[in-house]
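J.: kindly return the folded structure for what I paste below:
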Amino acid sequence: MSVHINERIKKQRELKGWSQRELARRININSSVMNRIELGTRPVEDHEIKLIANILEVSTDYLLCETDDPTPREKANESTACHEFQNLTENEKEYLGLQLELFRKIKDQN
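T.: This next block holds a predicted model:
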């Protein structure tokens, strides 16, 4: 079975506990338009995709069915960085702390 953008929008809206009317209000479109989007009878316009993804806190890639991971790229990168940091030795953490301190001093000078 092929998944479509309209199904992903509906699924994520329902996970948030929002009505179609609520999502439509948040993205500033008519609720009848939101209904047609979810039914798949009205395509999502390019400028609406990013807006809907931001409101639903998912990635545009997820809405466009290019990945099954709804995590926005920024959050995925943040999670990966935190995981990597946790796996460092104490010496590596200390070294990175010193590098960060140096970076901030240089940045403040500019």
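
J.: contacts, neighbours, all on C-alpha from now
T.: Noted.

J.: so where do the helices sit in the protein?
T.: Counting by DSSP state H, the chain has helices at residues 5-15, 20-27, 31-39, 46-56, 60-63, 73-86, 90-109.

J.: to check against the first, give me the structure of this:
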Amino acid sequence: MDKDILRSRIIEQRKKRAWSQVEFAKRMNVGRSTVAMWETGDRVPDTPTIHRLAEIFDISADYLLGLSDNPSPVIKNVDDKDGLAFIDGETPLTEEEKEYLKESLELFRRMKAKREQQKP
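T.: Take a look at the predicted model:
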């Protein structure tokens, strides 16, 4: 783990959301001084805290740690048979949920195609 990348990405993500150190500390349930130490590199968050940071920022822990340049969270639930992938959801989708999502996607595609046909 590169400590400089971690601290800079914490700063980047906090500022991206326009959070003060105090506001961010409240969201993390830590003191402002802890946030300041993370951001100066004087303290490195432990593994559970890195997981919490990734959740709060809605980014991957790999991105925070400098193991990836892609901040997108990792897809947790993939249904290969149907080709459906979702970022959240620890439990598998029901057949009814899958059908609803497929129908919604199909409706979206039809509406998009219609809008594109109407463009001058």
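
J.: hang on, the earlier thing: could you identify which of the helices of structure 1 is most buried?
T.: For those, the largest average neighbour count (mean count of other CA atoms under 10 Å) is found in helix 60-63, namely a mean of 20.

J.: now what about it, what contacts it?
T.: Applying CA atoms under 8 Å, 6 or more residues apart in numbering, the set of residues contacting helix 60-63 of structure 1 from outside is Ile5, Arg8, Ile9, Ile49, Lys50, Ala53, Thr67, Asp68, Asp69, Pro70, Thr71, Pro72.

J.: mind doing that once more with 7 Å?
T.: Here helix 60-63 of structure 1 makes contact (CA atoms under 7 Å, 6 or more residues apart in numbering) with Ile5, Arg8, Ile9, Ile49, Lys50, Ala53, Thr67, Asp68, Asp69, Pro70.

J.: separation between the closest residue to the fifth one other than its chain neighbours and Arg13 of structure 1?
T.: What sits nearest to Lys50 of structure 1 in space, not counting adjacent residues and going by CA to CA, 6 or more residues apart in numbering, is Thr60, at 6.0 Å. Here the distance between Thr60 of structure 1 and Arg13 of structure 1 works out to 15 Å (CA to CA, to the nearest Å).

J.: my guess is Pro43 of structure 1 contacts Arg36, does it?
T.: No. At 8.3 Å, Pro43 of structure 1 does not count as touching Arg36 under the criterion of CA atoms under 7 Å.
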